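J.: would you be able to build a 3D model of this:
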Amino acid sequence: MLNLEALNQRFEGASPSEVLSWAWEIFGEKLAIVTSFQPTGIVALHMLREIAPCLPVLTVDTGLLFSNTYLLMDHIAAEWDLNLIRVRPGQTPAQQAEIYGEALWLHDPDLCCQLRKVTPLKDALTAYDAWITGLRRDQAETRRLTKIVSWDSRYENVKISPFAAWTEEMVWAYLLAHKLPYNPLHDQNYTSIGCQPCTRAIAPNEESRAGRWSGTTKVECGIHSQNTGVTLHSG
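T.: Reported below is the predicted structural model:
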């Protein structure tokens, strides 16, 4: 039984690599990392090459990602010999449109994310006791209270966020110092990159996730939320 309070006190000042090493030691083959190949995730993967090179790498492939994102994940997976597992929804975008109508993300983005991200990942995570995320407290107001180690009641496993206390500047300093690849969209002010229809570049002084679901009140896809309030179509 993990003492989460004690672990969070222990790791608050620890390096991410120390947290990753602990996670691998405790959970072993029942541990996975979930990443969308954004800067923090790439830094985590780089550290894990020394700690757990065969660790399962889960990435949610919605079928709606930017072409640059697909190119980046394919490149890193090949160069670093990742144990990459593409988590896909049960329906293609065309099949989803037949049931829910065209461009579901425009009229019900919560349901679209539930169908294409949350449910597929929940199914995939049943195989693991713990998962690593790239959550950081500086990313958005919804993430300010992120714990380094927590129990996720939705997925019924342990969520580990080794970079919770890191800043965007720290991530980029590491990324550039180690000459790691990254999505070229970041050079065009796309600070947070998700599905192409729901992502835009940000303006000066906007927070890093302001370009996601622009024009709506939605701020999270639901993967890191305990409840979505979404009712799924019976079909």
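J.: drop to CA atoms for contacts and neighbour counts, all remaining ones
T.: OK.
J.: what about Thr142, distance to Asp61?
T.: Distance, Thr142 to Asp61, by CA to CA, to the nearest Å: 24 Å.
J.: ok, the two, which is more surrounded?
T.: Asp61 (20 against 13; other CA atoms under 10 Å).
J.: ok, the more buried one - contacts?
T.: Neighbouring residues of Asp61 by CA atoms under 8 Å, 6 or more residues apart in numbering: Arg86, Val87, Arg88, Pro89, Lys117.
J.: thought Thr62 was touching the third one, still the case?
T.: Yep, that's Arg88 we're talking about. Yes. Here Arg88 lies in contact with Thr62, judged by CA atoms under 8 Å, at a distance of 6.0 Å.
J.: please generate a structure for the following sequence too, so the two can be compared:
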Amino acid sequence: MGLSAGLGKQAFSATGERTFYQGADLAPLNQRFKDARPSEIMQFTVSEAVNPVVFTNFRPLAVAFLHLITNAKPDIPVIWVDHGYNTPETYRHIERVIKLLDLNLYTFSPKMSAAHYNAVYGGIPELDTPEHDFFSRTVKLEPFNRAMQELKPDVWLNGIRHDQNAHRKGLDIFTPGNHGTIRVAPMFHLKEIDVEEYVYEHDLPDNDVYFDPTKGEEHRECGLLLQK
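T.: Predicted structure coming up:
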């Protein structure tokens, strides 16, 4: 299942009734789109959503998702939490992607800077400790929650896939999200090789030197998908 096919086609038209709302029955949508191309899912979603947003951390291969969604809706608000612990390569990559895709970027930062946190608490805590939970809430969850409260989306589009970890394998394309949103993952059924091929075919810049201090390890969740 490739990403490119069907890009730009309006596969489904708006019904005139709300599709995405808190408590909506998502099982029929997941069944309907289980074999659909990511571009079809995106086109359907942006045509039916009232106020969709994207969340990204500019991790490796995230540029493919951003390229797809901005082809479907160029002005969609893109939320990025700048926790202050990104690598220099990641910050330079972000600047390139913002210019390349003309992103409508909304940057949210923690109320406490990385330098302030390091000085007071001694840097990034060890994983699976109460200190690390506090760190994650401070540098990522609070700014993200603030973004959702300010933008008030009904749909939260993201680039998660089923093959990334055990928690995500148990999700689906359309799932209930926090802040009363419906979370939509158009690339959910893809494999990593599909995304790599898309990045290569479209000659997109990728981010190879990336670190998420709230995850620490690739298979872990940072907490955004675990919030109720």
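J.: what would you report as the TM-score here?
T.: TM-score of the superposed chains, computed with TM-score structural alignment, normalised by the length of the second structure, equals 0.81; 201 aligned residues with a CA RMSD of 2.0 Å.
J.: which residues are common contacts for Arg88 and Thr62 of the first structure?
T.: Residues touching both Arg88 of the first structure and Thr62 comprise Arg116, Lys117, with contact defined as CA under 8 Å, 6+ apart.
J.: in the first structure, which spans are strands?
T.: Assigned by DSSP state E, the first structure shows strands spanning 31-34, 56-60, 83-87, 130-132, 149-152, 157-160.
J.: out of Arg88 and Thr62 of the first structure, which sits in the busier spot?
T.: Shown here are Arg88 of the first structure and Thr62; by other CA under 10 Å, Thr62 has more neighbours (22 against 19).
J.: any idea how far the aligned residue in the second structure for the more buried one is from Tyr117 of the second structure?
T.: When the second structure is aligned by TM-score structural alignment, Thr62 of the first structure is paired with His83. The gap separating His83 of the second structure from Tyr117 of the second structure is 11 Å, by CA to CA.
J.: likewise Val139 of the second structure?
T.: From Val139 of the second structure across to Tyr117 of the second structure, the span is 9 Å (CA to CA).
J.: which one of these two is surrounded by more residues?
T.: Val139 (24 against 16).
J.: what's the more buried one aligned with over in the first structure?
T.: Using TM-score structural alignment, Val139 of the second structure sits opposite Arg116 in the first structure.
J.: its match against Gln95, yeah?
T.: No. Counting by CA under 8 Å, Arg116 of the first structure sits too far from Gln95 to count as a contact (11.7 Å).
J.: any idea which residue sits dead centre in the second structure?
T.: Nearest to the geometric centre of the second structure sits Asn158, at 3.2 Å (CA atoms, centre = their mean).
J.: quick one: what's aligned to it in the first structure?
T.: Taking TM-score structural alignment, the alignment pairs Asn158 of the second structure with Thr133 from the first structure.
J.: so what's the nearest residue to that match once chain neighbours are set aside up against?
T.: Of all residues not flanking Thr133 of the first structure in the chain, Ser161 sits nearest, at 5.1 Å (CA to CA, 6 or more residues apart in numbering). Each residue near Ser161 of the first structure by CA under 8 Å, 6+ apart is listed here: Ile132, Thr133, Gly134, Leu135, Arg136, Thr146, Lys147, Ile148, Val149.
J.: across to the second structure, which of those residues hold up?
T.: For these, the contacts that are reproduced in the second structure, applying both residues aligned by TM-score structural alignment, their matches' CA atoms under 8 Å, are Ile132, Thr133, Gly134, Leu135, Arg136, Lys147, Ile148, Val149.
J.: picking up where we left off before, now do the contacts for the match of Thr62 of the first structure.
T.: Ser109, Pro110, Ser113, Ala114, Val139, Lys140.
J.: try 7 Å this time
T.: Shown in contact with His83 of the second structure (CA atoms under 7 Å, 6 or more residues apart in numbering): Ser109, Pro110, Ala114, Val139, Lys140.
J.: okay, these in CSV with distance to Asp35 of the second structure next?
T.: As requested, the contacts of His83 of the second structure are arranged in CSV below (distance: CA to CA, whole Å):
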residue, distance to Asp35 of the second structure
Ser109, 37
Pro110, 39
Ala114, 43
Val139, 37
Lys140, 33
